[in-house]
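Visitor: Need the 3D shape of this:
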Amino acid sequence: MKQNFTVRQGALDGVEVFLSVAQHHSFRRAAAELGVTPSAVSQAVRVLEERIGAALFIRTTRSVGLTEAGERFLSRAKPAFEELVAAGEVARGLGQRPAGLLRLSVPRAVVPILLEPLIASFCKAYPEVEVEIATSKELIDLAAEGFDAGIRLGQFVAADMVAVPLTPPFRLVVVGSPAYFAGHSRPEHTDDLRQHACLRWRRSGGALALWSFNDDGNAIEIAVTGPFIAHDFPTMLGAAVEGIGLAQLPEPMVAEGLRAGKLVHVLEPFAPVIPGVFLYYPSRRQIMPKLRAFIDHVKSRPADQGNVKGTR
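Guide: Reported below is the predicted structural model:
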């Protein structure tokens, strides 16, 4: 059977007043330190004593001393109260300037670009912020897992997140190696993929991703087949370069391989455009300065640093 519970109110009420009186051995001097009247100090101590159930001070017309209960209360309350005040100062500092631990969940493929030069330049600009990069293909719950922000392809960012673009929109392109095309004809239409070995990747939820295309303005998806399944884009890229089969990948990721002649672009007229890569974080009225500083740093970076070479 469900029981009724109430939150204890006023557990710290009067503690600061008690500590001040104990330090000065005077209600009047404590009142002056706290900026209140002596009667207010006396009332706060009286309420504290009633709540505790014991007298804490011995009062005379000339002096104020501690009872045994007061001595024991002081020995425990003073360090605890000082620690509480220190905790408040630490939290206040994190709320007023960029400092503390900034935790980011990112796909493995974007780490080199984040570290060079985005994260490196951010760490130099904000030395009081510690940046932790956790690579994962999973679409995790940022709040539940203790992350400040994440980085993912735009189509995987939930609608209730605030999203900041890291790249402009780009195409998903189909590529294969010259070695692969030495033994296979180049596909001219998406229907031709049935005769090709296609590299696939498994989403974090377990399903195999379909290949997406734009056919005269109509978005279509095709279930391809092939000898190889990867769990991330860099692994799929490596398999395509080795000639295992065709791969559909973000265009910025394959640009270097195309320039070097390690990859060949096919089905270009059918390549769909996707939103790009985004930094995202839970919607809040007020975000911590460390994250705000990182967002501002992302927005102010040179345009040529926006070509992220991989995604989820």
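
Visitor: Only C-alpha atoms from now on, for both contacts and neighbour counts.
Guide: OK.

Visitor: Break down this structure into its helices, ranges please.
Guide: 15-24, 27-34, 38-52, 68-96, 111-113, 120-125, 142-145, 178-181, 233-241, 251-259, 289-300 (DSSP state H).

Visitor: Any idea how far the shortest one is from the middle of the chain?
Guide: Think helix 111-113. Relative to its chain's centre, helix 111-113 lies at 16 Å (C-alpha atoms, centre = their mean, to the nearest Å).

Visitor: this one as well, want them side by side:
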Amino acid sequence: MLAFSVVAEQGSFRGAAGRLGLSPSALSHAIRRLEDQLGSALLHRTTRSVAPTEAGARFLRILQPALNDIDRALLDLADTSGRIAGHVRINAHRNGAELLVLPKLGALQKEHPKITLELSVDEGLTDIVAAGYDMGIRIGERLAEDMIAVRLSPDHRTAVVAAPSYLEEMGTPDTPADLQQHRCIGYRFVTSGRLFVWRFAEGDREFETNFEPSLIVDDVQMSQRAAALGLGLAFVPRDAVEDQLEAGGLVEVLRRWSVTMPGDFLYYPSRRTLSPAARTVIDHLRKRSD
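Guide: A predicted model of the protein is given here:
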């Protein structure tokens, strides 16, 4: 019944098989056995998609609350036994993985050594359901439909940074308009292919800048690294380069023009029955770092 629920949710035997750790053929046989036991077809199968039949949709409406009750019962049992275990897969952008996940893993491992966490770094907008992930971390709460979003960080303040050696060579820009005369490191979105637009604020007015990047990357950490090597100015979340700013490896410029960006959100499918291990990971990631 859980297999049927996951197949209906993902609309794909391949995606559901990856989520459940089964082969597509084994999963298909399991659904066939369930249909034989119930005496009714639960899924419409085509070469391109899988969707519940009318009977399957009715069964799913009854089944889902029961699965949720079972999930809560397992979580309560696991809490009392102290033996929460399982494999949890997270898809996160690089700064989210480094700043919001890794620092909290020590406490998670000590309390729940039987949980295995698989962390995939991805700067694109991956469909976490189709790819078999339990949850994702992205900037902003406007995520895919049917997702539950949980804030993990406050909004970010932006910063334009450069290495001291670059500023000694090229000088320090006084206004955003001065960027036309500087080497700037652009960022290209992996999914859309668009270049990220640098935004600034003057009083209550926000505005964009236009310049020709001297270097374009598709990884935020690479942008920060390139700036530290003196290759140009980078536009980054300030908290991602806090340590480098304090150590003097990077210098912030145009500070009075900075703006805020949406914070980071953890998100997961609202219709999925979360395992006790996944719920435990979410609880740990929501905790503020000491």
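
Visitor: Once they're superposed, tell me the TM-score.
Guide: The TM-score (TM-score structural alignment, normalised by the length of the second structure) is 0.68; 222 aligned residues with a C-alpha RMSD of 2.9 Å.

Visitor: on that earlier part again, any chance of a markdown table for the helices of the first structure, columns distance to Ala163 of the first structure and mean neighbour count?
Guide: Converted to a markdown table, these look like this (distance: least, C-alpha to C-alpha, whole Å; neighbours: other C-alpha atoms under 10 Å):
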| stretch | distance to Ala163 of the first structure | mean neighbour count |
| --- | --- | --- |
| helix 15-24 | 44 | 19 |
| helix 27-34 | 46 | 18 |
| helix 38-52 | 49 | 16 |
| helix 68-96 | 22 | 14 |
| helix 111-113 | 19 | 17 |
| helix 120-125 | 19 | 14 |
| helix 142-145 | 13 | 11 |
| helix 178-181 | 38 | 18 |
| helix 233-241 | 22 | 21 |
| helix 251-259 | 20 | 18 |
| helix 289-300 | 10 | 17 |
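
Visitor: For Thr190 of the first structure, which of those is the nearest?
Guide: Set against Thr190 of the first structure and scored by C-alpha to C-alpha, the helices of the first structure come closest in helix 178-181, at 16.3 Å.

Visitor: Which part of the second structure matches the closest one?
Guide: For helix 178-181 of the first structure, the aligned range in the second structure is residues 164-167, judged by TM-score structural alignment.

Visitor: One more: stretch 249-267 of the first structure?
Guide: So stretch 249-267 of the first structure sits over residues 236-254 in the second structure, by TM-score structural alignment.

Visitor: Can you tell me what sits against that stretch?
Guide: For stretch 236-254 of the second structure, the surrounding residues in contact (C-alpha atoms under 8 Å, 6 or more residues apart in numbering) are 95, 99, 156-164, 172-176, 220, 224, 227-228, 261.

Visitor: Restricted to strands, list those residues.
Guide: Mapping those onto strands (DSSP state E) picks out 156-162, 261.

Visitor: Looking at the residues you listed, state which has the most neighbours.
Guide: Counting neighbours by other C-alpha atoms under 10 Å, the top entry in those is Ala162, with 29 neighbours.

Visitor: give the contact list for it.
Guide: Contact analysis of Ala162 of the second structure by C-alpha under 8 Å, 6+ apart lists 227-228, 230, 232-234, 250-253.

Visitor: And those residues, which is closest to Ala26 of the second structure?
Guide: Of all those, Ala26 of the second structure sits closest to Ala234, with 49.9 Å by C-alpha to C-alpha.

Visitor: Pull the contacting residues for the closest one.
Guide: Per C-alpha under 8 Å, 6+ apart, neighbours of Ala234 of the second structure: 160-162, 184-186, 223-224, 227.

Visitor: Looking at the first structure, which of these hold up?
Guide: Of the contacts of Ala234 of the second structure, the ones still in contact in the first structure (both residues aligned by TM-score structural alignment, their matches' C-alpha atoms under 8 Å) are 160-162, 184-186, 223-224, 227.
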